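K.L.:
Make a model of this:
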Amino acid sequence: MGEVLRIRIVPVALLLSLAAPISPSFAAQTRVIDVPRGTVGEVAFALGRQAGINIAIPDATLLGRPAPAVRGKLSDEAAVGQLARAAGLKVRVVGSKSFILTRAPHPAAAVSIAAAPSYDLPSPEPEEIVVTASKRDTTSPRFAGQWTKIDGDDLKGWGIVGSEAIEARSVGFSSTHLGSGRNKLFIRGIADSSFSGPTQSPVGQYMGDMRMGYSGPDPDVRLIDIESVEVLEGPQGTLYGSGSLGGIVQVTPVKPVLGMTAGRASVGISLTTHGDPGFDGSGMFNMPLWEGAAFRAVGYHSAEGGYVDNLATGKSDINRLSVDGGRAMMSADIIPGWSIDVSGLAQRIRGEDSQYADREGHGLSRYSMVPQPFVSRFEMGGVAIRKDGGSLRFRSTTGFTRQRVTENFDASTGDTARQLGQDSRGWSVSNETRVWRPMAQGYSWVAGFSSIVHRYAVARDIREGEHQVDLAGVENRVRESTAYGEIGLRIADGLEASAGARYTISSLSGNGSHLNPLLAASRYGEADREERQFLPSFSLLARPVDKLTLYGRFQQGFRPGGLSIEADFVRTYHNDKLATAELGFRYGISQRHPIDIQGSLTLSKWSDIQADFIDAGGLPSTDNIGDGRVWTLTLNGGAQVSRTLRVEAGVAWNDGKITRPSEAFKLMAAEAEGAMRIPNIARLAARAAIDWSHELGGGHSLTASSYLRYIGRSRLGVGPRLGDAQGDYLDSGISVRLGDDRRAISFTATNLADQLGNRFAFGAPFTSGRDQITPLRPRTFRLGIDAAF
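P.N.:
Predicted coordinates for the structure are as follows:
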C-alpha cells in the first residue's frame, strides 16, 4: 500500500515543507474534469492524473471509502473539494497544486479548505506524466524510449490543423507533401517510398485505441477538440503489431463530460500572400443524456486559398482546398468503475487542383494541360468498453474504418492532353482487447489480443478526350490475428527491466483486374498465402540520480506482403522486417522541471524493404528492393527560463542506406547517383521554439508561441527515376492569443520569411521533361475568435 498512500507519488513531508497558498490567478483557472466513481484512492489518483495536481492521503483506511464521480469544468480547488465533500474528508492546501486529504472530525468540517500561512515558496512539481500509448500506464521516467506529447491546448489559435501541426512540433516526425489526405507519414528515418499504395504505412495511426488505417495515405484527420497527441519513436511491434516500423501516433480526443452542458465555437479568416483568402469555422457541443451518460459532438469546415497558377490555362490560384468533417462520442457508466464509449467520425478533403509547381518556372506556377483535382474521404466508428481505475484495468475497442481517395494526374504527352485517374479504396474492421496492471509492488504487465480484417483496392485509367482505357488494378486482402504481452519489473532501486513478445498470423490474398492474360497466370502463385511473425522486445532502464533516466531497448516491427501493379500485370511482394537497437537518456520532464533534455542513438536493420519505384510505364509499382540499415541520432530539450518563458530546441540526424540491394534493383539503379539512399528523410533536421505567457488578471492572459524548422536535403524516392532532390528549406510560424478560457482572439502567421522551398519533388508521374517541386504555402496570416458557453 506504500505507493497508494502517496497519490501522484508525492511524500506528505515534502508537501508540508513546501506549503503555499493558492494564488488568485491560479484558482480562477478551470479545466474539464471527468473521473468515474470508485474508491477514494481510485478517484484521487485519477483526478491527480487529469488535473496535474498532487493529492496525498496519509491515512490508508480512507482509501477504500466509496466516492462518486468528479465531473465538470472545475478549478483544481473545486475538484478536490467535490471529492472531499462526498467522502466526508477535510482538505488542506499545501501548495498551488498540492492537497492533503484527512479524516474530517465532524461532517461540517468535511468541505473546509485549510490553507497554509501566506508566504511565497515554489510549489512541488506534479508527478511524472503517464505515457498513455505505453498501454500499461507507464509513467514517463519509467518509459524506455523516445516519446513526445503535444497537449491539445498547444493547438488552439492555429485554426483547423492536421498532421502538419505535429510535424511542426517534432524533428523526428515527417511527411510527404503530395496533398492533404494523400500523404505518407514517417518517423525517425524509416521511410520506404514516396507514394501511398497497397503497402502498409510505416507509421501506425490511432484515434484513442482505434486504428485509423492500414494501407493507404494519412487521412489527415483535423485535430479539433483534442486532449493530446502522443508520438512514440521507433518500431512498436510488440504492442502495436504490423505497420509500426517507424513508430506510432496516437490522438486522444476529449471525452464527453457528464453532468455539464457546454459548447465552444471558433471562426477565422486567413490571407495568403500571392494567393486567395481562406475561412475556417468549428464548433463543439457537450450535453448530459441521463445520469452517468453524456454526448459530445464536433464539427468543422475550412477553405484554404489557392496560390499556384497554371500557365497552360491562364488560371490563377488553382489549388484551393476545402475540408469538412465532424466527430461525435457518447460515453456512459455501465456499472461502478466501468464505462462505454460509442464514437463516429467523418471527413472529406477536396482539392480543386494539385499543389505542385515547375522547378524552372516562376516559383508558384506550372504548365498543366488538364486539371488535377482530388478528393479524400474518411469515415470511422467504434465502441470501447473500459475500466480505468483499480489495480487491474481493462479495455476492449472494436472499430470500422473506410477510406477512399480519388486522384487525377496530368499524363499529357506533347500537344496531346491526357489524364491519369486513380481510385484507391480501403476498409477495415479491427478489435483490440487488453487487460493491464500499472506499476505497483515492483511490477506491471499488459496482455491482450487483436485482430483486423482489411481490404485495399487500386484502380487506374487513362482518359484522352472522350476515350478511356482501364489500366491494371489490384486488390489486397489481409486478415491478422495476434496475441501479445509485456511485463515490467523493478529489479532494484532505480533499475527496471521489461520484456515482451507478439505472435501474429497474417492470411494474405489478392487479385488483379484488367491484366494481360498471358502474364497474369504466372504471377499468382503466391497470392494466397500465410505469414507468421514472432516479435520479441527487451529494455533495461536505470535512474542513477534524480530526474535522470538512462535506457537501452531492442524492438522489432514488420509489414505483411501483398500484390502490386506493374504495367499490365501484378507482382507479389513479401513481408519486410525492422529490428532496432537503441540507447537513450532523459533528464527532467517538459514543463515540470527547469531543464529537460532527451536524446537517443539508434541502429535499425531493415530486411526485404518494401518500396515503390517508377516502372517502365511511368507509374508507381511496389517490390522488395533488398536489405538496408538506418542510423539515427536525436537530441531535444527545453528550458524554463522564467515562470512565463520557455525555449525549446531539437536536432535529428539520419543516415539510411540500402546495403544489400536485390538483383533486380541493383540493375535498375546501377548508374544512378545516390540511388541506394533511403528516400524522403532529411539527413539533418532542426527545430527551435519559444513559448511565452503573461497573466493580465481576472483570468485573462496573453500567450505567444513561435517555431523555426530547418529541413535538410533528401531524395524523392528509390531508383534512378526518383532521384530528384528536395528539402533544404526553413519553415516558421508564430501565434499570439489574448483572452481567457471562455473567450479569446488569436493571430497567427506561417512561413514568416515567405520561402518558396521544396517540400516534395513530385506532383504527377509523367513529368514531360519538367522537374517538379512542392512549394511551401506562402506567408499566411490568420485572425481568429473563439468563445465558449
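
K.L.:
For the rest of this, base every contact and every neighbour count on C-alpha atoms.
P.N.:
Fine.

K.L.:
And the helices in this structure, which stretches?
P.N.:
12-17, 24-27, 40-51, 76-87, 163-167, 237-240, 517-520, 663-668 (DSSP state H).

K.L.:
can you tell which of the ones you listed is closest to residue 324?
P.N.:
helix 163-167 (15.7 Å; CA to CA).

K.L.:
Please name every helix or strand in contact with the closest one.
P.N.:
strand 173-175 (3 or more CA pairs under 8 Å, 6 or more residues apart in numbering; DSSP states H and E).

K.L.:
contact partners of the strand it packs on?
P.N.:
Contact with strand 173-175 is made by 166-167, 183-188, 681, as judged by CA atoms under 8 Å, 6 or more residues apart in numbering.

K.L.:
For residue 775, state which of the residues you listed is nearest.
P.N.:
The closest of the contacts of strand 173-175 to residue 775 turns out to be residue 183 (CA to CA; 14.9 Å).

K.L.:
structure for this one too, so we can compare:
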Amino acid sequence: MANEGWIMKRNICAALLATISAFAVTPALAQTAGEGGDIVVTALKRETRVQDTPLAITAMSGNTLNNMGAAGIADVARSVPSLNLLASESGRTRVSIRGIQTAGEATVGVYFGEVPLTGPAGTTSDPSGSTPNLNLFDTERLEVLRGPQGTLYGSGSMGGTLRVLFKQANLKDYEGTAEASLETVKSGGTGYSVKGAVNVPIVKDMLAARLAVYRQRTGGFVDDPSIGRYNMNNTVTTGGRLMLGFRPTNNLRINFMGILQDQHTGGTSLWAPSVGLFTSGLRIFTPAIDKQKIFSLDTKWNTPIGTLSLANGYYRWDVRQTNDNTDNYTSVANSYRYCGLFQNTYAGSMLQSGAAGTTTSSSTCASSAGGYSSAQLRANYLDWAKAQMPIGNYQPRWVENLTNELRLSSDGKGRLNYTLGAFFENRKDRVDTTVFAGVAGTGEMRTPVVDLGSRFVRDVINQTAQFGEITYRPIDILSVTAGLRHYHYKKIVGGAYLGYNYFNGQTPMAYTEVNASADGFNQKYNIELKPTRDLMIYATASQGFRPGGANLTPGIPDSAKQYKADSLWNYELGLKTQWFDRKLTFNVDAYRIDWTNMQTSVTATYGNFSYISNVGSARIEGVEAELSGTPTKGLFLNGSLSVVYPRLTADQINSEVTAAGRVGHILTGIPRTTASAGAEYGWAINSDWKGMARADFTYTGKMTTQLNPTNALYRTYGKYAQVNLRAGIENERYGVYLYVRNLLDTNAVSYYSAVSGVADYISTTAPRTIGVNLRGNF
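P.N.:
From the prediction side, this is the model:
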C-alpha cells in the first residue's frame, strides 16, 4: 500500500504538471474574457468575485447552464472538479465532494437560495442517499464550494457546499422567456420540455414578481419484459417557482421564494447485464414519486455596521417508492436462515402435534420438531416462501424542515471584515415500510394486501449553532481569517415493528425511542496573499462535521444504538491566477483530508438489517485544476481536472463491528480521476443573427464496489468518456438549436450493485440522445 501511495502521489504531480503545461501553450488571447473568474458569488455570505474568494469554488452562470443544456445538477456534475453524483435507482442520487461519502447524514450542504435541503432519513438513517433534483430553468448561477464549509454552513457541509441561486424578481423591467424541446433516445423513448418565465414590476423599483413554470419528460430506455414494462425509467417533472421582490426603502429588501415540484419516475433505471442490454429482471413494478414544497423569506437590511440578514426557510419533501425484494428474499429463503422463526410462530399451529408455537432447536430448522423432520420443516418453509413471490416493499417517506438564520456581514471593503450569526433547525421525518406479496406478470401489489412485515421509523432532530468568521488585513496584500462555529444537536429516533418478517428476521416490537445528542466546535483558519490583482495564494485549515444519531435496529447490542458525529480536518493550498488582461483564468489547489470516527453502514449480526456505526478513519489527498479563457474572438474554452487518492488509515473494527475495510483499502464509489473540457464558439451570420456551437467532454475514472479487493462482490466500473454537442442560430429574441448528448453512445456504468446470491445490477447513462430546442425572449 505504501508503494501504491507513492505511485498515486507521482500521478497527481504528473497530472498537475501536464495540466499546467497544456494551459501554458494557450495562444495570445483576444477581447472577450472568460466569465468563470469574473462571476460575483456570495459563498462567504457577502459578494466577492470568484478570483477574490480564498477557497476552491466553481461558479457557473445561468447563461453557461443554458448553453450546456443543463436541466439538473447531474448535467453539470462532471464539469466541476471533485463533484460526484452516485445515481442508484428511481432518481435517487448521493452527492459528494472530494470523496467524502458514506451513509448517514449529508456530507454536502445542498442549498436552494438560503434553504438547505436534506432528504428523508429512511429506515437506515441515511438522508444523504437522496439529493434534491430541482429543475435549473431560470437560474442566476450555480456555486460549488469544495472542502468543508463547517463555519458558515454548518453540519452537512463537511465535504463542501452546493448552492443554486435562482433569478430574483427584477424591480425595474418586464421580462419573459420561453423554450421548448423535443428529443429521442436511441433504443428508447422520446422526451420533451416546455418552460416559461415572466417578470412583472408591480410597483416599479419597489415590488415585482417573477413566475417560472416547467414540464419536462426524459425518455426511458430500460425494459422489464417479465412485467410488461418498456422504457420504464422515464421521468416526468412538473413544477413552478414564484419569486417576489420587495424594496420599501433603499436599505431594505425582502425576497420571497416559493417552489412546487412533482417528479414521477416510471420504474427502475437498474438493469442486469446477465438478462440483456438495458433489460431488467425485476418482477415488481417499481415506480417512484418525488414531491417538494419549498418556501423561504430572505430579508436584508443595510446598516452602518454591515448587512443584517434574516433567512427563514421551510420545506416538505415527500417520496413514495417501491422496490423489488424478490431475488434477495429468494436467496435468504433458500438458505433457510429464518425457517426456525417461521416454524416457531406462523407455522406452529399447523404442526401435526397441534401445539401452537412449538419451537425448533435451530433457526434454520436443522433438527426435528413437533414430529417433523428437518427436511419436512424446510420444505414447509420454502413452499410458503415461494407462494409469496414476487415480493416488494412500498416505502412512503417524508421530511419536513424549518430553518432560521440570522447574521451580520460587513461589506468587505475595510481592513476588518466579519460575518456573525446564529442558526436554528427543526427537522422531522418518517418512513413507513410495507413488505408485500406481488402479482406475477404485473409486479403490482396483491389485493387485498398480503403484509409480510411492516414497520415505521420517525426522526426528530433539533440543531442550534452560533458562528463567526473574522478577516483582518494588516497590509494591503495579506489577509488572515479565523472562524469558529459552536453547534448543539439532539436527535430522537422512534419506531415500531408491526409484525413478523420471515425473510429478514423482524419480530414485533412496540414503539421505542432512542436518543442522541452532542455539542462541539468547528474551526477554520485561512491566510490569503494577493500581491497583484491577478494573483492569489491561499492556505486553509478547516474542520467539518456531521451529526451523529441513533439506530432503531433489531439484533444490535445496546452499545450500538447511538453513533457519534464524525469529523475531519482539511489542509489546503491554492493558487488563483489571471493572465493577459484577465482573459485567461487558471486556478489550482492541492489538499489533504484526515477523516476520523467515520459513520459507516454495517449489517446486524442477526437479521438482514443495516445500521450506522462509527468505524474506521480515512485520508484523502488530491489536486484540482480549472482553466477558462478566449484564445480568439468568439471562442471560449474551459477545462477541469481532479485526481484523488481516498484510502482507509484504520481498520474498520470497533467493539460491536468487524467490517471489511482494512488500512490502505480504497474508498468505494469514488472516481480516482475526473476531467472535463468545453469549447464554445460564436460568430456573426448577418447583422441580426449569429451562430453558436458548443462541445463538452467529460471523463470519469475507475470506481469500486467493495473496499477489499479479495471480496467476492468486488467490482470495478467507471473509466468512461462522454461527449455532448450543441449548435444553433440566435438573435436577441429567438434561438433554434440542435443537440446531441452522449455522442459516442457510450454505455457508461455510473452505479453498480453486487449482492450475494443475486444477479449484478447496474445503472448507466442514457444512450445517444438527439433533440431540438427553441427559445424566445420578450
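
K.L.:
How close are the two chains, by TM-score?
P.N.:
Remark: TM-score between the superposed chains equals 0.79 [TM-score structural alignment, normalised by the length of the second structure]; 659 aligned residues with a CA RMSD of 2.9 Å.

K.L.:
Pull the contacting residues for the alignment partner in the second structure of residue 306 of the first structure.
P.N.:
In the second structure, residue 306 of the first structure lines up with residue 220, judged by TM-score structural alignment. Neighbouring residues of residue 220 of the second structure by CA under 8 Å, 6+ apart: 185, 188-190, 230-235.

K.L.:
What of residue 521 of the second structure?
P.N.:
Residue 521 of the second structure makes contacts with 484-487, as judged by CA under 8 Å, 6+ apart.

K.L.:
hmm, back to that, okay, the helices of the first structure, which one's buried deepest?
P.N.:
Here the criterion is mean neighbour count by mean count of other CA atoms under 10 Å, and of the helices of the first structure the winner is helix 237-240, at a mean of 26.

K.L.:
What span of the second structure is it aligned with?
P.N.:
Counting by TM-score structural alignment, helix 237-240 of the first structure corresponds to 150-153 in the second structure.

K.L.:
To what extent does that stretch diverge from the first structure after superposition?
P.N.:
On superposition with the first structure, the mean distance recorded for stretch 150-153 of the second structure (mean CA distance after the TM-score superposition for the first structure) is 0.3 Å.

K.L.:
contact partners of that stretch?
P.N.:
Outside stretch 150-153 of the second structure, the residues that touch it by CA under 8 Å, 6+ apart are 44-45, 109, 156-158, 161, 467-469, 483-485, 522-524, 542-545.

K.L.:
for that stretch, the distance to its chain's centre please.
P.N.:
Put simply, stretch 150-153 of the second structure sits 19 Å off its chain's centre (CA atoms, centre = their mean, to the nearest Å).

K.L.:
cool, stretch 648-655 of the first structure as well?
P.N.:
Distance, centroid of stretch 648-655 of the first structure to centroid of chain: 19 Å (CA atoms, centre = their mean).

K.L.:
Same question for stretch 445-463 of the first structure.
P.N.:
19 Å.

K.L.:
average distance between that stretch and the second structure?
P.N.:
Superposed on the second structure, stretch 445-463 of the first structure shows a mean distance of 1.4 Å to its aligned residues (mean CA distance after the TM-score superposition for the first structure).

K.L.:
Which parts of the stretch 451-600 of the second structure are strands?
P.N.:
Counting by DSSP state E, counting those that start in this stretch, one finds strands in the stretch 451-600 of the second structure at the ranges 451-475, 478-497, 509-532, 535-546, 549-550, 562-563, 566-579, 584-596, 599-603.

K.L.:
of all the ones you listed, which lies closest to residue 216 of the second structure?
P.N.:
Once the strands of the stretch 451-600 of the second structure are compared by CA to CA, strand 451-475 is nearest, at 32.8 Å.
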